[in-house]
Every structure is written in structure tokens, then in C-alpha cells.
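Participant: Test case, fold it:
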Amino acid sequence: MFRLAHISDVHLGPLPAVTLLELFSKRITGFVNWHRNRRRHLFANTLDIVLEDLERRDPDHLAITGDLVNLATPLEIAAVKLWLPEVGTPENVSIVPGNHDAYVRGAYDKSTRAWYPYMRGDAAPAEWREDMHVFPYLRVRGPVALIGCSTAVATPPFAASGYFGPRQARETVNLLRAAGEAGLFRVVMIHHPPIHGATSLHKRMIGIRRFAATISTGGAELVLHGHTHLDTIHWLPGQEKPVPVVGIASASQGPGGHKPPAGYNIFDISGAPGRWNVMRERFALTPDGLALSLAETTRF
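Facilitator: Sure, this is the predicted structure:
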């Protein structure tokens, strides 16, 4: 059995000091939003509680589906680079970026370069290069193939959309097919939900139909995403049966907000091609914000 854990939307805090020059961009809207709304409910100690509880479940691997920072300032990106080794090694943790990790022009390259060891495919160069495509990437861990995709792009103020383009779709299909032929359980990680109506228009993923075609053509067993800060299960057409598309609340969301409190998913994967068994357990923060408890069990 292989145990895969899933968290998302870390939004590592606290928000560092931001210069006037850094605020002279889309960051001004995020800065205001943080102080008006997110600061009240996104707590660093909540993330610590989540990770401590998760460690007790002893997962074989951890998937983090984006939004590790808030405004993608250099200080935030550097803080995440220091934080990731506390969570796990690049061998045991895989990440994909979210829209906050590409918040302004140039931030995507900076965050990808800083966190590259955690999103480097097994066959990719050892060092990040400016001219290469990091995504999609393929990592094989035990019977599981982790395919990391990116929808992270810089957007105008008041927009948080993502993009899944033709090149990435073609390469993802190839990775999925190869993993399927190797008899692996295929998990696709992406930040934006690839589901129509899962979020508002200004936060949607552009290329949803393209992604759905990628899954039905290449084949997959599970899709993990973040972005909405909601605990959800949707479905996409697969080659043999529908593919579960699973979202999770922000790993830093404290109790009392209008979004669900922090949590994580655990997927226990066993079986073989054509007869995979997946048990999903979702753990959520208790109302007092001091611990997590089992909130939902689903078998796929």
C-alpha cells in the first residue's frame, strides 16, 4: 500500500514588510485583501498543527497543489525555500505552483527556480535552467506516478485565473500514457480546479476542456487541486471509469472563517492496474483550532 497525503494553499505567513515599489503593482490589491480578510483567518500556527498531525499519519509522499506564498515577494519566495526542508525532502514532497506564486510578472520564474528541487521530474536536469519547461513533470514513487502540471500565470488586478495550454496538454498526455503502460497509478497535480463552475469566472482555469481531453486521452486515476479553499470531489470522464478530482481547504485556514477550516487528504492506494483500490480520508481542524479529526471517508 502507498500512502499519499495532499495539502494546498499554504499561504505561508506572516506577510513580510513590503516596499512601496513592490506595492506599485497588482500586489497592492493583494496587500489590502490580506489585511482586510485573510490576516484574520490564515494563521501560521494552524499550518504547524496540520503538518504535525499529518506527520503522525506517516505518509509515503506529500503533494502540495500551489499557492505557497501570498504576494510572491522575494522575501516570501525565500521563506518558502527555507520552509520546504522542514516539511520533507525533495524525494518525499512534490509541489506545483498556484496563481499567488506567479502573482506579478517575473514571480513565476523566481519561485520555480527557488523551489525547483521539489518540482523536478525524475528525468529533468539537476539544476533549473531558464530555457527549459519544468511542467509537466513526472515522478515515480513506488506504484504511483505523480504528474505535476502548472496553471500559474501572472494576471491583472482582481483576476486569479490560470492557464493550461496546448504544449503542456500534449506533453501531459505522453507522460500519462507512458505511466499507464508501466502499470502505475497516475496522480495529476494542478492548482486551479479543472471543472466548469467550480469557481467564479475571474478565478477560473482557462483550458478546462483541454485538460479534460488530456485526462480522457492519456488516462489517469486521480486529480488533485487547490485554489478554491474548499473540500470537494468532482469527476472527469476517464478511459474506463470516471476520474475523481479532489480539492482541499487551505492548509492555513483557521476556524471561524467563511471558508472551511484547514485540513488534508490521505489516500491509501493499493491493488494493480484495472483493479486499483483507493481509500481517501479527509482530516479537518476542530472548532477550537487545536487539533484535527477525521471528517470524511470515501472509497474510489
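Participant: Please count neighbours and contacts with C-alpha atoms only from this point.
Facilitator: Noted.
Participant: residues in contact with residue 112?
Facilitator: Counting by C-alpha atoms under 8 Å, 6 or more residues apart in numbering, residue 112 touches 97, 119.
Participant: which SS state does it fall under?
Facilitator: helix (DSSP: H, G, I helix; E, B strand; the rest coil).
Participant: And it, how far from residue 226?
Facilitator: The span separating residue 112 from residue 226 equals 18 Å under the rule C-alpha to C-alpha, to the nearest Å.
Participant: And residue 143, by the same measure?
Facilitator: Here residue 143 is placed at a distance of 24 Å from residue 226 (C-alpha to C-alpha).
Participant: Nearest residue to residue 220 in space, please, no chain neighbours.
Facilitator: With sequence-adjacent residues excluded and distances taken as C-alpha to C-alpha, 6 or more residues apart in numbering, residue 220 is closest to residue 186, at 5.0 Å.
Participant: Count the neighbours of the one you found for me.
Facilitator: The local packing of residue 186 (other C-alpha atoms under 10 Å) involves 24 other residues.
Participant: got it, and residue 94?
Facilitator: Number of residues near residue 94 (other C-alpha under 10 Å) recorded here: 25.
Participant: can you tell me the helix or strand for it?
Facilitator: Residue 94 is located in strand 93-96, with elements delineated by DSSP states H and E.
Participant: Just the buried residues of that strand, please?
Facilitator: The neighbour-count check on strand 93-96 (16 or more other C-alpha atoms under 10 Å) flags 93, 94, 95, 96 as buried.
Participant: burial measure for residue 288, as a count.
Facilitator: The number of residues packed near residue 288 is 10, by other C-alpha under 10 Å.
Participant: Tell me how far residue 93 lies from residue 153.
Facilitator: Shown here: residue 93 relative to residue 153, a distance of 23 Å by C-alpha to C-alpha.
Participant: same check, this time on residue 244
Facilitator: Relative to residue 153, and taking C-alpha to C-alpha, residue 244 is found at 25 Å.
Participant: Of the two, which one has the most company?
Facilitator: Residue environment comparison for residue 244 versus residue 153 gives the larger neighbour count to residue 153, 22 against 19, counting by other C-alpha under 10 Å.
Participant: what about the strands in the stretch 51-200 of the chain?
Facilitator: For the stretch 51-200 of the chain, the strands defined by DSSP state E, counting those that start in this stretch occupy 61-65, 93-96, 137-141, 144-148, 162-163, 185-189.
Participant: For the third one, buried residues please.
Facilitator: Right, the one you point to is strand 137-141. Within strand 137-141, the residues scored as buried using 16+ other C-alpha under 10 Å are 137, 138, 139, 141.
Participant: Also stretch 60-71?
Facilitator: 61, 62, 63, 64, 65, 66, 67, 68, 69, 70, 71.
Participant: How far does stretch 196-204 sit from its chain's centre?
Facilitator: Taking the mean of its C-alpha atoms, stretch 196-204 sits 17 Å from the chain's own mean (C-alpha atoms, centre = their mean, to the nearest Å).
Participant: I have a second one here; can you model it like the first so I can compare?
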Amino acid sequence: MFRLAHLSDIHLGPLPDVSYRELASKRITGYINWQRNRKRAMFGDTLLKLVADLKAQSPSHVAVTGDLVNLATKTEIVGARIWLEDLGDPAWVSVVPGNHDAYVPGALKRVYEEWYPYLIGDGGKAPHHRRYPYMRVRGQVAIIGTSSAEATAPFFATGTFKRGQALATARLLDEAKARGLFRVVMIHHPPIAGAAAWSKRLIGKQYFSKVIHDVGAELVLHGHTHLDTLYWLTGPGGERVPVAGIPSASQNPGGSKPAARYSLFEIDGGPGDWSLVQRERGFRADGGGIDWIRERRLFNDGTTIDAEPGVAA
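Facilitator: All right, here's what the predicted structure looks like:
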């Protein structure tokens, strides 16, 4: 059995000192938002405790779907690299960037320089920041990282998935299918219409949907919304592909969004007979510590069977 952990929207805090020069950009709106909202909701030892709990579950691999930082300053990006090194070996952790990691022009270039070992596909070749995806094979699982991250204007947090990346993603999915692998696609923005506000949507989600429709996948993981969500896309044979989102890994209990959690996806079986169970673990809403939140078995006809937390589905 392969156990894949999913974390997202780390938003490492607190913010470092930011110069007036750095604030003379889109960062000024993000800085104000942090001070007014996220500073209270996300600063503390929530992330530290969640990661310690995740490691105690001994997953086979960890997928991180973006937004490790807030304003994408140099200090933050270097700090995120140190956090990743503490999280685990690059061979054990796969990362794709989010919109906050690309907050201003030039930020993604630094991200790729600092987080390089966590962004490379098998063979040691890293994607150029304008040319995704990458693929890693771990056991019977193919992990395919795509990027929707881009710098945007103030008050926007959109992402893009263009035709070129779609074609490259389809090729990797096809290759993984031929090898009899369970295919997991990582992306930051949800590739689902209406899943995010218009100003935060994925532009080009029709290309992503077409890739899944034409070639298929077994699981899609995303972040961005800070919500626990489950959507479905349609594969080439009419099968349904689960698209799972997860709350921010830094969200303190008691806020307007669900408290921090992560998912453990238990993958077993083989081509044509895969078994997929999602177990969500995180902070209870009352702040009473970390516990099992949800457990469910996901089927490729779009149905689920829920189980009591802590009880096998």
C-alpha cells in the first residue's frame, strides 16, 4: 500500500521585515491583508504541530500544492527552502508553486533556484519556470506536478494552465498509464468551474479538463481555496476522477475557514482495480488538538463510502 500525504497553503509566518521598496508593488495589498487577517488566523505553532503529526503517520510520500510563502520576498523564499529541508528529503517531498509563491514578477525564478530539489522530475531535470510539468515515480504511483502560478495585478490571485502545458501533461499521463501506474496530478488552483471566486480562478481550466477527459488520471490534488472539497472530472471512458482540496496547513482553529489539516491517500491494487481511501487528519474545530476528521473510500464512478474517523472505510 502506498500512502500519499497532501499538504497545501503553508503561508509561513510571521512576515519578515519588508522594505519600502518591496512594498512599492502588489506586495502592499498582501501586507495589509496579512496584518488585518492572516496574522491572527495563521501565526502560531499550528503548522509545527500538524507537520509533526503527519510525520508520525509515516506516509510514503508528501505532496505540497503551493503557497509556501505570503509576499514572495527573498527572505521568505529562502525560509521556505529551510522549512522544506526540515519537512523531509527532496526525494520524499514533491512541490508545485502557488500564486503567493509567484506574488510579483521575478519571484518564481528565485523559487526555482531555492527549491530546486523539490521541483525536479525523475532523471534530475527541473522544469523551467515557464515549462511544466514534471513526473516522479514512487512505487506504483506517478506524481505529476503542474504549475498554475503566475504574478498577477493587485486584488487578483488567478492562475493559468495553457495549451502547451496541457499537451506535455497529457504525454506524461499517457506514459504513466502505459507503465500501469496510479496517476496523481498536482496543481495549486482548483481546475473546476466555480470552485474559486472569479478573481482567484484558474484561467485555462478547460485545457486541464480536456487532458483528463482524453487521457485520464486517478487523482487530482489542489490547494488555493483553504477548504476541504471534493469535485470530480470525467475521464476517457466515462470514469470519474476525484479532485481533492485541503484547508491551509497553517489555519488556526476558530477562524472562518476550516482548521489546519492534511490528507492521507491510501492507494492499493493495480490497473483497472485501484483502491483509493482518503483519511483527513487535523485540528478539531474546538481547538482540542489533532484528530481524524474524515475517512472515505473514493470510487471511479463518482461515489464515496464514508466511515467513522479512525475506522477503515
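Participant: Superposed, what's their TM-score?
Facilitator: Overall, the chain-to-chain superposition scores 0.96 on the TM-score scale (TM-score structural alignment, normalised by the length of the first structure); 297 aligned residues with a C-alpha RMSD of 1.3 Å.
Participant: contacting residues for the spatially most central residue of the second structure?
Facilitator: Central residue of the second structure (C-alpha atoms, centre = their mean): residue 65, 1.8 Å from the mean position. Each residue near residue 65 of the second structure by C-alpha under 8 Å, 6+ apart is listed here: 6-9, 95-98, 186-188, 221-223.
Participant: any idea what residue 188 of the second structure aligns with in the first structure?
Facilitator: For residue 188 of the second structure, the aligned position in the first structure is occupied by residue 191, per TM-score structural alignment.
Participant: quick one: the helices in the stretch 51-200 of the first structure?
Facilitator: 74-87, 107-115, 166-181 (DSSP state H, counting those that start in this stretch).
Participant: buried sites along the first one?
Facilitator: For helix 74-87 of the first structure, the buried set under the neighbour-count rule, 16+ other C-alpha under 10 Å, comprises 76, 77, 79, 80, 81, 84.
Participant: can I get those residues in a markdown table with distance to residue 195 of the first structure?
Facilitator: As requested, the buried residues of helix 74-87 of the first structure are arranged in a markdown table below (distance: C-alpha to C-alpha, whole Å):
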| residue | distance to residue 195 of the first structure |
| --- | --- |
| 76 | 30 |
| 77 | 29 |
| 79 | 32 |
| 80 | 29 |
| 81 | 31 |
| 84 | 29 |
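Participant: List the contacts of residue 78 of the second structure.
Facilitator: Contacts here follow C-alpha under 8 Å, 6+ apart; on that basis residue 78 of the second structure touches residue 114.
Participant: What distance do you get for it to residue 39 of the second structure?
Facilitator: From residue 78 of the second structure over to residue 39 of the second structure the distance is 20 Å, taken as C-alpha to C-alpha.
Participant: repeat for residue 67 of the second structure
Facilitator: Taking C-alpha to C-alpha as the criterion, residue 67 of the second structure is separated from residue 39 of the second structure by 15 Å.
Participant: Likewise for residue 143 of the second structure?
Facilitator: For residue 143 of the second structure, the distance to residue 39 of the second structure equals 33 Å [C-alpha to C-alpha].
Participant: quick one: which of those two has more around it?
Facilitator: Between residue 143 of the second structure and residue 39, counted using other C-alpha under 10 Å, the more crowded position is residue 143 (27 against 16).
Participant: about what we covered before: for the strand holding residue 94 of the first structure, give me every contacting residue.
Facilitator: Contact with strand 93-96 of the first structure is made by 61-66, 87, 118-119, 148-150, 189-191, as judged by C-alpha under 8 Å, 6+ apart.
Participant: sorry, back to before: adding distance to residue 299 of the first structure, write the buried residues of strand 93-96 of the first structure out as CSV.
Facilitator: As requested, the buried residues of strand 93-96 of the first structure are exported to CSV (distance: C-alpha to C-alpha, whole Å):
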residue, distance to residue 299 of the first structure
93, 24
94, 24
95, 25
96, 25
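Participant: which one among those gets closest to residue 27 of the first structure?
Facilitator: Out of these, the one with the shortest distance to residue 27 of the first structure is residue 96. That distance is 21.2 Å, counting by C-alpha to C-alpha.
Participant: what's the counterpart of the closest one in the second structure?
Facilitator: So, by TM-score structural alignment, residue 96 of the first structure is matched to residue 96.
Participant: And residue 273 of the first structure, by the same measure?
Facilitator: Going residue by residue (TM-score structural alignment), residue 273 of the first structure aligns to residue 271.
Participant: Name the nearest residue to that match, ignoring sequence neighbours.
Facilitator: With C-alpha to C-alpha, 6+ apart as the criterion, residue 271 of the second structure has its nearest non-adjacent residue at 5.7 Å, and that residue is residue 180.
Participant: Please apply the same query to residue 177 of the first structure.
Facilitator: For residue 177 of the first structure, ignoring the flanking residues on the chain, the nearest one in space by C-alpha to C-alpha, 6+ apart is residue 218 at 5.0 Å.
Participant: Likewise for residue 59 of the second structure?
Facilitator: On the basis of C-alpha to C-alpha, 6+ apart, the spatially nearest residue to residue 59 of the second structure that is not a chain neighbour turns out to be residue 3, at 5.0 Å.
Participant: Could I get the contacting residues of the one you found?
Facilitator: Residues touching residue 3 of the second structure, when contacts are defined by C-alpha under 8 Å, 6+ apart, comprise 59, 60, 61, 264, 265, 266, 267.
Participant: Please point out which of those residues the first structure shares.
Facilitator: Among the contacts of residue 3 of the second structure, the ones still in contact in the first structure (both residues aligned by TM-score structural alignment, their matches' C-alpha atoms under 8 Å) are 59, 60, 61, 264, 265, 266, 267.
Participant: So which of those residues is surrounded by the most neighbours?
Facilitator: Neighbours here mean other C-alpha under 10 Å. Within these, the largest count is held by residue 265, at 25 neighbours.
Participant: so what secondary structure elements neighbour the helix or strand that contains it?
Facilitator: Applying DSSP H and E as the criterion places residue 265 of the second structure in strand 261-270. For strand 261-270 of the second structure, the elements it packs on are strand 2-7, helix 46-56, strand 273-283, judged by 3 or more C-alpha pairs under 8 Å, 6 or more residues apart in numbering; DSSP states H and E.
Participant: burial count for residue 57 of the first structure?
Facilitator: The number of residues packed near residue 57 of the first structure is 11, by other C-alpha under 10 Å.
Participant: no wait, residue 298 of the first structure
Facilitator: Residue 298 of the first structure: 11 neighbours (other C-alpha under 10 Å).
Participant: That one matches what in the second structure?
Facilitator: Using TM-score structural alignment, the partner of residue 298 of the first structure in the second structure is residue 296.
Participant: Residue 168 of the first structure now?
Facilitator: With TM-score structural alignment as the criterion, residue 168 of the first structure lines up with residue 165 in the second structure.
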